[in-house]
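Enquirer: Compute the structure for the input listed below.
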Amino acid sequence: MATVTTTSEPNPPVTPPDRLAILNRLIVRPEMGALLGALVVFLFFWIITDKFLSPLGVSTWLDDASTLGIMAVAVALLMIGGEFDLSAGVMTASTALITGLLAVHAGWNVWLALAVSLIFALAVGALNGWVVMRTGLPSFIVTLGTFLALQGLNLGVTRWVTGTVQISGVRSAPGYQSAGWVFASTTNLGDARIQASVVWWIVVTAIAAVVLMRTRLGNWIFAVGGSLPTARAVGVPAMRTKILLFMTTAFAGWIVGACNLLRFSSVQANQGVGLEFQYIIAAVVGGCLLTGGFGSVVGAAIGALIFGMARQGIVFARWDSDWFNLFLGVLLLSAVLVNNAFKKRAERVHR
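Expert: Below is the predicted model:
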């Protein structure tokens, strides 16, 4: 009887990971440019200053970046959706002023005052989104009008009620202790002092990242920002999505307003004016394109971190603070060029 001998062939050699494929996957991430920029800024100020990496120094630039980061994340979502909100900065003052007026001058509980200011913020955000979608006007124009209206309202009402352009004394209002713990508490870790706004920044970034990358809503945001007609053609609820995005920036403004008011116990009627451009710059540095449909909320958070490190690094280095504006200009131009290059590379990889 013949026997059949089988020879087992050796296992094929294991192919090492395709390094080029891994590099391509990293390069197409919108936040990679911001991450590299943050590393450069960090190393630069670490080398030239002796306080930058101390516990107190780290907590200082994290604190500086936190409120900017909260807003930058929300603005990044809106920019990915293809829109802008120039009223984002003044909204931080509007919500804080409403809370302060009701808590200090009307004697309301701080929590109830915060609830009313939140409703106001969400209503303004919804109105912005509705007007943009119903009229087809550029969000730049619509929210510029909202910016001017809120700025005038802030100054007029505050001066009418208080006789000044400032509200203070919220620490004596009922409910301040618990509200202050949520929005303005400080945690001491050795020499470092971590503000509640830093925790809010981390939480907001984490939630926004999950929503953008892991949910249907995130797909809708990319779709309406990439091509609104195409998004509508495939059944994306474009109006609902964009209104929700405008409400998100207003909600972030409410958080920042609450953090600032309860921490410093006062608010100026002109607070936040001009900061909307810093929010947009942080989002652009983080990988968002001005044309929409591309970007990262994690990148926007890193962009805000670059702001904090640079602003405080300049202080630690004892330079004139005027240099910060030069830094912003160079940073914005560089980010736009890098983001365009990253997007073109991502399009080539995905073909």
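Enquirer: switch to C-alpha atoms for all contacts and neighbour counts from now on
Expert: OK.
Enquirer: residue contacts, the residue lying closest to residue 324 once chain neighbours are set aside?
Expert: Among residues not flanking residue 324 along the chain, residue 311 sits closest, at 6.5 Å (C-alpha to C-alpha, 6 or more residues apart in numbering). Residues near residue 311 by C-alpha atoms under 8 Å, 6 or more residues apart in numbering: 61, 321, 324.
Enquirer: for residue 192, same thing?
Expert: When contacts are counted by C-alpha under 8 Å, 6+ apart, residue 192 touches 55, 56, 57, 58, 59.
Enquirer: Next, the second sequence, to be compared with the first:
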Amino acid sequence: MISGIQNGAAPAAKQKSGASGGFGHLLRRPEAGSLLGLVAVFVFFAIVAGQVFVSPAGFASWLNVAAEIGIVALPIGLLMIAGELDLSIGSVIPASSLMVAVVSGYWGLPDIIGIAAGLAFGTLVGYVNGILVVKTGVPSLIVTIGTMFGVMGLTLGLSVLVTGSTSTGLTPDALTTTLLGQFIAGMFQVTIFWWIAFALIVGYFLHFSPWGNWVYALGGDKISARNAGIPTEKLSIGLFMSSGFAAAFVGVSQVIVYQSAQVAGGQSFIFNSIMCVVIGGVLLTGGAGSVLGIVMGTITFAIVNQGIYFTSFDANLGSVIIGALLLLAVLMNDTFRKLALGATKKKG
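Expert: Next up is the predicted model:
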């Protein structure tokens, strides 16, 4: 467990001491690779795309994308730090959207009931994932693939059975639209502020609460963490529930924004969120990562994803750039992590 906590504690405990240590200390921070990647892609598209990219509309295009992916990427990042993975988010997002649309749109119940049903469903799926992982010992990758297809089939079947269609409309009330579906200045989704709130909450949990070190220890060495008295099973279940809740929240916000829900959709969030987390410096092997890095990785991904449309390049090149960025991020993050750990050992 000691190695797991040390790997994870470096971002949490050493950040303050390195904040004012100059550029050399900056390069030894675990998030240095994410920051350099973010600056590089922003400058690149600002030069290539020109004024339109740095206009309010340009900022809105990638911030709106970053907000939706970012809300999901945060708990996915926690799970990956803990050595787990959740692929079921790809089906939870459309299922929660349809839940709200059917309850409040098709049946006509108050929006708050539909929203509560959608969020409860996502949390329940996360609970089932957690129980199956900790009780069976089957890798979370396999478990969540199974629940993903199960939820997908259940959503399709019930949608057709109840409404006779694979899509359902919804006209939200004024308060619901203001809280979850409003466009500020006609461009910026209110979801951006929800993303900031999620980031602050998750950041406190991971870096300032005692449970944060438990997450790092779980990803570093699960057996040692259990032997040290950390409630690994409850912690794992809680992390899966947070992932399901976040995915459901995105699904709920989508149906409020677009006033329609479909069975198809949400699959892109699986790999996009993982890419954001990896670009943000979270190790695939677990035990290391930070919320700041995840946020920067999400912004970097969103800039590349949307920035390509502001240039004269073939839109298909966006996938090439994202793929290259992912590989480069893995190499850079490993390098900066070694620098950070080396600096920590010297100070210790």
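Enquirer: How alike are these chains, TM-score-wise?
Expert: Their TM-score after superposition, calculated using TM-score structural alignment, normalised by the length of the second structure, is reported as 0.89; 328 aligned residues with a C-alpha RMSD of 2.0 Å.
Enquirer: Can you tell me what the residue nearest to residue 324 of the first structure aligns to in the second structure?
Expert: Structural alignment (TM-score structural alignment) places residue 311 of the first structure against residue 305 in the second structure.
Enquirer: what's the mean distance for the helix or strand where that match lies versus the first structure?
Expert: Using DSSP states H and E, residue 305 of the second structure sits within helix 291-307. Comparing helix 291-307 of the second structure with its match in the first structure after superposition yields a mean distance of 1.5 Å (mean C-alpha distance after the TM-score superposition for the first structure).
Enquirer: before we move on, what about stretch 34-49 of the second structure?
Expert: Superposed on the first structure, stretch 34-49 of the second structure shows a mean distance to its aligned partners of 0.7 Å (mean C-alpha distance after the TM-score superposition for the first structure).
Enquirer: which residue numbers in the first structure go with that stretch?
Expert: Counting by TM-score structural alignment, stretch 34-49 of the second structure corresponds to 34-49 in the first structure.
Enquirer: what residues are up against residue 265 of the second structure?
Expert: 90, 91, 93, 94.
Enquirer: Checking it next. Helix, strand or coil?
Expert: coil (DSSP: H, G, I helix; E, B strand; the rest coil).
Enquirer: can you tell me which residue in the first structure aligns to it?
Expert: Matched by TM-score structural alignment, residue 265 of the second structure corresponds to residue 271 in the first structure.
Enquirer: thinking again about what came up before, relative to residue 214 of the first structure, how far out is the residue nearest to residue 324 of the first structure?
Expert: Going from residue 311 of the first structure to residue 214 of the first structure by C-alpha to C-alpha, to the nearest Å gives 34 Å.
Enquirer: got it, and residue 222 of the first structure?
Expert: To residue 214 of the first structure, residue 222 of the first structure is 12 Å away according to C-alpha to C-alpha.
Enquirer: More neighbours: these two, which one.
Expert: A direct count of neighbours by other C-alpha atoms under 10 Å for residue 222 of the first structure and residue 214 places residue 222 higher, at 24 against 11.
Enquirer: Is that one in contact with residue 289, as I believe?
Expert: No. Using C-alpha atoms under 8 Å, residue 222 of the first structure makes no contact with residue 289, being 11.7 Å away.
Enquirer: hey, what's in contact with both of the two?
Expert: Residues touching both residue 222 of the first structure and residue 289 by C-alpha under 8 Å, 6+ apart: residue 80.
Enquirer: mind listing the helices for the stretch 151-300 of the first structure?
Expert: Counting by DSSP state H, counting those that start in this stretch, the stretch 151-300 of the first structure has helices at residues 176-184, 196-214, 216-226, 228-233, 238-264, 275-285, 297-316.
Enquirer: tell me the angle of the longest helix seen in the second structure relative to helix 291-307?
Expert: In terms of residue count, the longest helix belonging to the second structure (DSSP state H) is helix 317-347. Interaxial angle, helix 317-347 of the second structure versus helix 291-307 (axes from the mean of the first three to the mean of the last three C-alpha atoms, to 10 degrees): 160 degrees.
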